[in-house]
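# Okay, structure incoming, though there's no sequence with it:
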């Protein structure tokens, strides 16, 4: 099973790009028409462009793949090379727990994985652009793996 926010992130990028072009166009038109109080308009446009640039740089594509025995998570910026991205892979039987929390602009997902040395490793991911259906698929997959691992856990 594969869950990804790739299409929505690309849509966000196109919208942000269009808004940045609109800001530059508005600044050029303001300069050419010699509109009074240009400084205020320029300051507002620069602040909008800085905000859009920060949001643009923080967008990440999140791909969750569950192949049965291995869970793979890829995280990359859409302008980066997709094949040389940050990838986390671990056996599904090592998933100990997970947590999902809704935030203002998306979801925070925390995975707790048990290493081969019996240490708990916590990884957190910030998800933007996930729909309710995609989130339900992710939750059901993680819950299924967690239940299997609890039932198969052997105490030494």
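That came through, no problem. Note that the structure is predicted; figures quoted are calculated from it, not measured.
# can we go C-alpha only for contacts and neighbour counts from here?
Fine.
# Mind telling me which residue is nearest the centre of this protein?
residue 127 (3.5 Å; C-alpha atoms, centre = their mean).
# here's the one I want to compare it with:
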């Protein structure tokens, strides 16, 4: 099962590029220093947001959970996994909702019985996609808890 926020993030990136171009053209036609400085500051802010945008791909297959991250305008065929681990290492998960972002926290246990957590930003995922991720993780956690008892 593969779940991605590609369409949402790509649309946001296109809007940011369009706004940046409009702001850039408006600096060429406005000849007031203060307004030009504010417009250039807004362009810089849009550029920072644009370069921080990431497409997140959640994949559960073959006993492994894989998280891949890439920029929306990357044209590579193969995207190396950022995080990859066996599904039997997950002990619990939690969704954290903030006003601006949502994140998934995976609580895991290593082979050496050490506990740790991984936090994954879920910007641009729809409610249905988050529910699919939650249901897949619920089945994984319930299987792991049955095995450990």
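It's in. Keep in mind the model is a prediction, meaning the values are calculated, not measured.
# Which residue, other than its chain neighbours, is closest to the residue nearest to the centre of structure 1?
residue 107 (5.1 Å; C-alpha to C-alpha, 6 or more residues apart in numbering).
# Please tell me I have it right and the one you found contacts residue 101.
Yes: contact criterion C-alpha atoms under 8 Å: residue 107 of structure 1 and residue 101 qualify, at 5.6 Å.
# And those two? Which one has more around it.
Between residue 107 of structure 1 and residue 101, counted using other C-alpha atoms under 10 Å, the more crowded position is residue 107 (17 against 10).
# Contacts only, for the alignment partner in structure 2 of the residue nearest to residue 127 of structure 1.
Alignment note (TM-score structural alignment): residue 107 of structure 1 maps to residue 102 of structure 2. Listed by C-alpha atoms under 8 Å, 6 or more residues apart in numbering, the contact set of residue 102 of structure 2 reads 95-96, 121-123.
# Which one of the residues you listed is nearest to residue 140 of structure 2?
residue 95 (15.5 Å; C-alpha to C-alpha).
# show me the contacts for the closest one.
Residue 95 of structure 2 touches 102-105, counting by C-alpha under 8 Å, 6+ apart.
# Can I get those residues in a markdown table including distance to residue 53 of structure 2 and secondary structure?
A markdown table is the format used below for these (distance: C-alpha to C-alpha, whole Å; DSSP: H, G, I helix; E, B strand; the rest coil):
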| residue | distance to residue 53 of structure 2 | secondary structure |
| --- | --- | --- |
| 102 | 14 | strand |
| 103 | 15 | strand |
| 104 | 17 | strand |
| 105 | 20 | strand |
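# biggest separation within these, which pair?
102 and 105, at 10.0 Å, using C-alpha to C-alpha across the contacts of residue 95 of structure 2.
# Overlap in contacts, the two.
Counting by C-alpha under 8 Å, 6+ apart, the residues touching both residue 102 of structure 2 and residue 105 are 95-96.
# ok so, going back, could you flag which of the contacts of residue 95 of structure 2 are buried?
The neighbour-count criterion (16 or more other C-alpha atoms under 10 Å) marks 102, 104-105 among the contacts of residue 95 of structure 2 as buried.
# need the helices for structure 2, in chain order.
6-29, 33-52, 127-148 (DSSP state H).
# how much space between whatever residue of structure 1 lines up with residue 144 of structure 2 and residue 68 of structure 1?
Residue pairing (TM-score structural alignment): residue 144 of structure 2 is matched to residue 149 of structure 1. Per C-alpha to C-alpha, to the nearest Å, residue 149 of structure 1 is found 13 Å from residue 68 of structure 1.
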